[in-house]
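Chemist: Here is the input, now give the coordinates:
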Amino acid sequence: MQLPSIFLMTAQGGQQGGSGFSFIFLGLMILIFWLFMIRPQAKKAKEQKKYIENLQKGDKIVTIAGIHGTINKVNEDGTISLEVSPGSYLKIEKSTISMEMTAAVNKKAAGTTETKA
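Modeler: The predicted structure is shown next:
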């Protein structure tokens, strides 16, 4: 029996014992959706927000557009001044900074520095 027909029968009072099963099934679907979709996404958003709040001058970052640079100044209006090359500055929103790409680039840079030493 297909899922829509189960819900239609339950709504019409067609199956006496099936309504409890339908509600349990629906509850389990919502629980699984929350565990695998909503919870991890909320956790990641919280980590991203914390990461952006802790940025400071001198940090090397990568934006979601792929622009690499060093933070020159953190402004109060939610923007930063990003030095992309000596003497060239861009004013960007803090929300455009990619935590994952920045971590990957910094990890790769740390690995090449240790190899040279």
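Chemist: make it CA atoms for all contacts and neighbour counts henceforth
Modeler: Fine.
Chemist: Off-centre distance for the biggest helix by length in the chain?
Modeler: Across the chain, the longest stretch assigned as helix under DSSP state H is helix 99-116. Mean-position distance between helix 99-116 and its chain equals 21 Å (CA atoms, centre = their mean, to the nearest Å).
Chemist: Let's compare: structure for the following, please.
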Amino acid sequence: MGSLSTFIPLIIFVAIFYFLLIRPQQKRTKETKEMQSSLSRGDKIVTIGGLQGTIDSIDDQTVVLRCGTSKLTFERSAIRGVLKKSGANVHAENEKKDAKEESAEKAEN
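Modeler: Predicted structure coming up:
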């Protein structure tokens, strides 16, 4: 019985560590991957270095950004966030959100 009581604080510590550190990091990583996979031509983005530009072209690994009159090539993973989706993408993103909301409502009922 004594050995069980010594493991309980360790188990609690591991559970707290998981819910406060590991799980939120996994969620951020998933959101970043989803954002990077939904990029398309015309989106206004910001890189991890703070450079802002518009996507001129994109493939599986690289993104060509138009910044004023210059074009710069970056790895897709160097994109931190989307500032503004292009017009065609806004409609597609809204449809995805609506579908997620509907599935969440069905799951609640």
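Chemist: List the buried residues for the longest helix of the first structure?
Modeler: Of the residues in helix 99-116 of the first structure, M99, M101, T102, N106 count as buried by neighbour count, 16 or more other CA atoms under 10 Å.
Chemist: Take those residues and write them to CSV, including distance to I38 of the first structure.
Modeler: Conversion of those to CSV gives the following (distance: CA to CA, whole Å):
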residue, distance to I38 of the first structure
M99, 19
M101, 22
T102, 24
N106, 29
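Chemist: Report all helices and strands that the longest helix of the first structure contacts.
Modeler: Judged by 3 or more CA pairs under 8 Å, 6 or more residues apart in numbering; DSSP states H and E, helix 99-116 of the first structure is in contact with strand 60-62.
Chemist: who touches the residue sitting nearest the centre point of the second structure in this structure?
Modeler: When CA atoms, centre = their mean is applied to the second structure, the residue found nearest the centroid is T32 (1.9 Å). Residues near T32 of the second structure by CA atoms under 8 Å, 6 or more residues apart in numbering: R80.
Chemist: still on that earlier bit, closest one of the buried residues of helix 99-116 of the first structure to L3 of the first structure?
Modeler: Using CA to CA, M99 is the member of the buried residues of helix 99-116 of the first structure that sits closest to L3 of the first structure, with 40.7 Å.
Chemist: The closest one contacts K49, doesn't it?
Modeler: No: in this structure M99 of the first structure lies outside contact range of K49 using CA atoms under 8 Å: 9.6 Å.
Chemist: picking up where we left off before, now check the first structure for the residue matching the residue nearest to the centre of the second structure.
Modeler: In the first structure, the residue equivalent to T32 of the second structure is Q48, according to TM-score structural alignment.
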